[in-house]
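> Structure, please.
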Amino acid sequence: MTTIAVRTDPIRRIGLTVLIIMGVTALAVLMRGFGGGADYRTPAWAIQLHLATVIPALPLGAWLLWRAPKGDTAHRVGGRVWALLMIVTAIDSFWIRTITGGIGPIHLFSVLTLVQLPRAIWFAKSSQIDRHRKTMRGVFFGLIAAGIFAMAPGRTLWALLFG
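Here you go, the predicted structure:
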């Protein structure tokens, strides 16, 4: 009888754990959102669509930025999926208006995303890889910054998570 040694890479285990935690958190947030527990000045579908695109964009973006090699088929396909998720997220954000009742400062991240993503794609297609890399990093860290601002007390995400 032969035994097969299974190598468990700690990075893969950590990544899988983070994805599971994010999935459970997303499910809890979405379920709470369906219950109507918070006072929304925005349609529920907008928040649900926003979370449905943001939550997978975060780990996918991290994977794309920190994996090697770049430029292969997996990078290109993953990048297209990530860009699509980010475009939907940015457009959808304009329906989310809970604090001000209108477009607020956090929406600047959406405008920047809608401007910078096409530029980054053009940089990649025109072989300006350094500019592509810098622009995509900027959009990714903008996603993280917007997420941090979205967790502020009084914001919709705060209300969904903490009541």
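> Please make it C-alpha for all contacts and neighbour counts, starting now.
Will do.
> Enumerate the positions of the helix ranked longest in the chain that are buried.
The longest helix of the chain (DSSP state H) is helix 10-34. Buried positions in helix 10-34, judged by neighbour count with 16 or more other C-alpha atoms under 10 Å: 19, 22, 26, 29-30, 32-33.
> Stretch 155-163 too?
So stretch 155-163, judged by 16+ other C-alpha under 10 Å, has buried residues 155-157, 159-160.
> Which element is encountered next along the chain beyond the longest helix of the chain?
Downstream of helix 10-34, the first helix or strand assigned by DSSP states H and E is helix 44-66.
> isn't A46 right next to S93, touching?
Yes. Using C-alpha atoms under 8 Å, A46 is in contact with S93, at 7.4 Å.
> Let me know the distance separating G138 from W63.
G138 sits 15 Å away from W63, going by C-alpha to C-alpha, to the nearest Å.
> For the comparison step, fold the sequence that follows:
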Amino acid sequence: MAITIHLTAALWALLAGSSQLFTDKGTKLHKIVGWTWMTAMVIVAISSFWLTGFMNLFWGYSPIHLLSVWILVCVGVSVYSARTGNIKRHRAFAIGAFYGVVGAGLGTLAPGRLIHQWIFG
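Got it, this is the predicted structure:
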């Protein structure tokens, strides 16, 4: 169940995040998609803590879980920054969170990972 939640939210985060990069900023659509994207990012980060065992470095957690903590920080700072009018910081942290998820997604292609097994057998 955790993997389904995680992957569903991650796919939405990639789709919505990609669209956010290329659409007009500050519009109602940007705000609506942005909220769904931020929600998906939080779900991806939190659900990752139920996915353990790839590298048992710290109670089943691996370095990629540090990225989950960073994503939560980025989302929090980005939302706060948008709410307080610091759009430059909002943009920087939102883009940083997006590239973090892209990097994590690429990390799933490493040998021994579940997604690698699904794609490459």
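> Out of the buried residues of stretch 155-163 of structure 1, which sit inside helices?
If you go by DSSP H, the buried residues of stretch 155-163 of structure 1 have 156-157, 159-160 in helices.
> If we ignore the residues flanking it in sequence, what's nearest V54 of structure 1?
T89 (6.4 Å; C-alpha to C-alpha, 6 or more residues apart in numbering).
> Name the helix or strand for that neighbour, please.
helix 73-92.
> so where in structure 2 does that helix end up aligned?
Mapped onto structure 2 using TM-score structural alignment, helix 73-92 of structure 1 covers residues 28-47.
> And the contacts of the matching stretch?
Contacts to stretch 28-47 of structure 2, defined as C-alpha atoms under 8 Å, 6 or more residues apart in numbering, come from residues 2-3, 5-7, 9-10, 12-13, 16-17, 20, 23-24, 68-69, 71-72, 75.
> go on, stretch 83-99 of structure 2?
13-14, 17, 70-71, 74-75, 77-82.
> ok, 10 Å please
Residues from elsewhere that reach stretch 83-99 of structure 2 (C-alpha atoms under 10 Å, 6 or more residues apart in numbering): 13-14, 16-18, 20-21, 25-26, 34, 37-38, 41, 67-68, 70-82, 100-105.
> So how do I select the buried members of these in PyMOL?
Buried subset of the contacts of stretch 83-99 of structure 2, written as a PyMOL selection, criterion 16+ other C-alpha under 10 Å:
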select buried, resi 13+14+16+17+20+34+37+38+41+67+68+70+71+72+74+75+76+77+78+79+81+100+101+104+105
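> what's the helix or strand G105 of structure 2 falls within aligned against in structure 1?
G105 of structure 2 is part of helix 87-107, with elements assigned from DSSP H and E. The aligned range for helix 87-107 of structure 2 in structure 1 is 129-149, by TM-score structural alignment.
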